[in-house]
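# What follows is a protein structure lacking sequence information:
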């Protein structure tokens, strides 16, 4: 009788070997994590759309979870700023408990049934770029932030991780009290996420990372 656990072990080993043998294509992309539950009437919608517009003008790819809310704002901004042939990606999850179609501003939509495979694709797409987490973010965005935080911590990624707004400033204070100050992480680990007040404050950090990327490509 086949052993399912042995099959899983072989699959995981194969995935690890694939990761080691072939790195993702060298394309700078901004990965944007945010809540699907923020309406277009919310003031932050326009802020994240503006960030997308500025990145689109620079022909920088944008990646979201492909859903509504602030994800739509960012994808819409990428499309509006880029014009012509925008690279606006959505890494979508097939919802179990609610009908949530992809937003209308995706050039490329990827579909996943499993959260784990979706997270893996976010990492592949963001390998050479930057990661932005909005100030209105739920459990999904928190999970995604934690994944990138640990990959950077273990030096498996070298990308900026940017948290926008008071939410992440308070989260860092919580992490300092309950994790770093108790000796459960190094003080430097707390600095992995750079916190800024507003969406557009993330732009200089992204552009600095983009400049480093272009210099490395040219070298």
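Happy to help now that I have it. None of these values were measured; they are calculated from a predicted model. Residues are numbered from 1 along each chain as shown.
# From here on, just use CA atoms for contacts and neighbour counts.
Fine.
# Tell me where this protein has helices.
4-21, 43-57, 70-82, 115-125, 139-153, 166-175, 203-218 (DSSP state H).
# which one of those has the most crowded surroundings?
helix 70-82 (a mean of 27; mean count of other CA atoms under 10 Å).
# Which neighbouring elements make contact with it?
strand 29-33, helix 43-57, strand 61-64, strand 88-93 (3 or more CA pairs under 8 Å, 6 or more residues apart in numbering; DSSP states H and E).
# before we go on, here's another structure to hold up against the first:
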């Protein structure tokens, strides 16, 4: 059955429309009617922030886990994501994903089955149909920027599994926030040395070599296959945050 989520609303069968809310917001082509409707969109955007803040305000320490929605169930990355979700939950973290299938589903599953808080932050897309079944707390967003705010505000670190364009977008946004000091004590861990090494080499040998970033900027990234190391880094960041809070 054909279905689609638009924020908290589900459309099915012939009620499924052919565009997304983000698309209509950003598309300025055509007549000038959008000039009179954009101010009202602010109310919908505000509502998304209110819903997100209300649902996650008491979440506690959490880690965002990113990875491809196209990861098959029998792929090693799926198993790694599921195990990571379990270990993070056992270490006292909530696990936040994009709420989709693949690696996101696996991380949510691992956290949920371990008795942890498993959060899915979905997004309206024309080719996905809502949150995976392991998202015990789920919010569907219309706007990418509102959703991204929730990831950053309520996560103490990013664990990044192999993924595509969406995963790269999330990775580089996290790097930008750390580089510009918009966030502090925010570990970014790339899981899968074979998959990510080429990207890290390019950042060092091309981007940093040409002076587009500082070599020290690469220190914000940890590249590993060791899930124990991932959890230890997240715990260290949590402990550092707790120590700074007690001194204030």
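Arrived safely, thanks for sending. This one's a predicted model, so the numbers in the text were calculated from it and none came from an experiment.
# Tell me how they score on TM after superposing.
After superposition, the two chains reach a TM-score of 0.81 (TM-score structural alignment, normalised by the length of the first structure), with 200 aligned residues with a CA RMSD of 2.6 Å.
# could you dump the helices and strands packed on helix 70-82 of the first structure to a markdown table with distance to residue 167 of the first structure?
As requested, these are exported to a markdown table (distance: least, CA to CA, whole Å):
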| stretch | distance to residue 167 of the first structure |
| --- | --- |
| strand 29-33 | 14 |
| helix 43-57 | 14 |
| strand 61-64 | 20 |
| strand 88-93 | 24 |
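# So for residue 183 of the first structure, which of these sits nearest?
Minimum separation from residue 183 of the first structure across those (CA to CA) falls at strand 29-33, 28.9 Å.
# sec struct for residue 10 of the second structure, please.
strand (DSSP: H, G, I helix; E, B strand; the rest coil).
# picking that back up, how about the helices and strands packed on helix 70-82 of the first structure, which one is nearest residue 126 of the first structure?
strand 29-33 (5.9 Å).
# about what we covered before: can you tell me which of the helices and strands packed on helix 70-82 of the first structure is nearest to residue 149 of the first structure?
Taking those one by one with CA to CA, strand 29-33 is closest: 13.2 Å.
# From the contact counts, what lies against the closest one?
Taking 3+ CA pairs under 8 Å, 6+ apart as the contact cut, strand 29-33 of the first structure packs with strand 61-64, helix 70-82, helix 115-125, strand 130-133, helix 139-153.
# against the second structure, where does the last one fall?
Per TM-score structural alignment, the counterpart of helix 139-153 of the first structure in the second structure is residues 165-179.
# Report the mean deviation for that stretch after fitting onto the first structure.
Once the two models are superposed, stretch 165-179 of the second structure sits on average 0.4 Å from its counterpart in the first structure (mean CA distance after the TM-score superposition for the first structure).
# what's that stretch in contact with?
66, 67, 68, 152, 158, 160, 183, 184, 186, 188, 217, 220 (CA atoms under 8 Å, 6 or more residues apart in numbering).
# any idea how far the residue mapped onto the second one from the first structure lies from residue 50 of the first structure?
Alignment of residue 67 of the second structure against the first structure is given by TM-score structural alignment, with residue 34 as its counterpart. Note on residue 34 of the first structure: its distance to residue 50 of the first structure, by CA to CA, to the nearest Å, is 15 Å.
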